[in-house]
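Visitor: Fold the following, please.
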Amino acid sequence: MSKVTATRARPLSPHLTVYRWPITMTMSILHRVTGGALYFGTLLVAWWLVAAAASESYFEFVNSIFGSWIGRLILFGYTWALVHHLLGGVRHLVWDTGAGLEKHTASRIASATVAGSVVLTALIWFAGYAARGF
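Guide: Predicted structure coming up:
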């Protein structure tokens, strides 16, 4: 009897282009990413505070960096990460009570977290510009 050498077509495991990530999984990953980003952002806040304590010229230097377009973009991202992580923490706190664990409810809360973080970040920055008179 001869040995069969034909290769059988094996099914492929789901790939990123085939498998659609649920919003709850995406939010879990994003919660961890924003937590990591907050470490970096907190170093920037500490740098700003050290500059304020060091000297006026050094503070003006650091303030000019944060006031540039790239600095403001980084601060905007830090604000969003902070708000998003905060709302994600509230979401987890709600889940810890046993509420909102049904699939459709968890997905709605996850979507509300994204929308809420974007809206609150925009409101924070708008309020900041409005307080300075644009």
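Visitor: make it CA atoms for all contacts and neighbour counts henceforth
Guide: Fine.
Visitor: wouldn't residue 91 be in contact with residue 111 here?
Guide: No - using CA atoms under 8 Å, residue 91 makes no contact with residue 111, being 10.9 Å away.
Visitor: Show me which of those two is the more surrounded one.
Guide: Neighbour totals were compared for residue 91 and residue 111, and residue 91 leads with 18 against 15 (other CA atoms under 10 Å).
Visitor: run this one through as well so I can compare:
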Amino acid sequence: MAQTSNAGRPLSPHLQIYRGGLTMAMSIVHRATGIALYAGTLLLVWWLTAAATSEAYFDTVQRVFGSWIGQLVLFGFTWSLIHHTAGGIRHLIWDTGRGFDLPTVELGARITLASSIVITIALWAIAYGVM
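Guide: As a prediction, the model looks like this:
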């Protein structure tokens, strides 16, 4: 059982009593996007290595990235990059000592999520429009 203060509240947020919310989910997603960016960077290295190796190997890698699953992975990588960047900007604002009141924290989480989705879709729409 958790230790309690004189007011009957727990001294620390234990999983049995802590109610998760959007900000907790965004913290987890920020870490997950960091891991996804690491994997995506390995794909970028694979693509660059193929470009430096031979035309046939590069064409093979291009076919993989051009497939529906490859496009889905690249879309996820794009969203991870944009979402992680937006979260980083939010953390940068916090580093200035601003935005710590709960309504602002919640608003920042919503803006980060919404902007990452909108920017990713817009970026892909522009890319397909150019192609």
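Visitor: can I assume residue 83 of the first structure is in contact with residue 121?
Guide: Yes - between residue 83 of the first structure and residue 121 there is a contact under CA under 8 Å: 6.8 Å.
Visitor: What's residue 39 of the first structure aligned with over in the second structure?
Guide: Here residue 39 of the first structure is matched to residue 38 in the second structure, going by TM-score structural alignment.
Visitor: From residue 101 of the second structure, how far off is its match?
Guide: Computed as CA to CA, to the nearest Å, the residue 38 of the second structure to residue 101 of the second structure distance reads 32 Å.
Visitor: Which one's more surrounded, these two?
Guide: The neighbour count for residue 38 of the second structure versus residue 101, taken as other CA under 10 Å, is higher for residue 38 (13 against 8).
Visitor: For my notes, confirm the more buried one occurs in a helix.
Guide: Yes - counting by DSSP: H, G, I helix; E, B strand; the rest coil, residue 38 of the second structure is found in a helix.
Visitor: Tell me the spacing between it and residue 45 of the second structure.
Guide: 11 Å.
Visitor: Same question for residue 17 of the second structure.
Guide: Distance from residue 17 of the second structure to residue 45 of the second structure, by CA to CA: 44 Å.
Visitor: what's the answer for residue 123 of the second structure, then?
Guide: Taking CA to CA as the measure, residue 123 of the second structure falls 22 Å from residue 45 of the second structure.
Visitor: Between these two, which is the more surrounded one?
Guide: Higher neighbour count among residue 123 of the second structure and residue 45: residue 123, with 15 against 12, using other CA under 10 Å.
Visitor: Check which helix or strand the more buried one maps to.
Guide: Taking DSSP states H and E as the definition, residue 123 of the second structure sits inside helix 102-130.
Visitor: same deal with residue 97 of the second structure?
Guide: Using DSSP H and E, residue 97 of the second structure sits within no helix or strand.
Visitor: That one: neighbour count?
Guide: 9.
Visitor: Repeat that for residue 73 of the second structure.
Guide: Neighbour count for residue 73 of the second structure, taken as other CA under 10 Å: 16.
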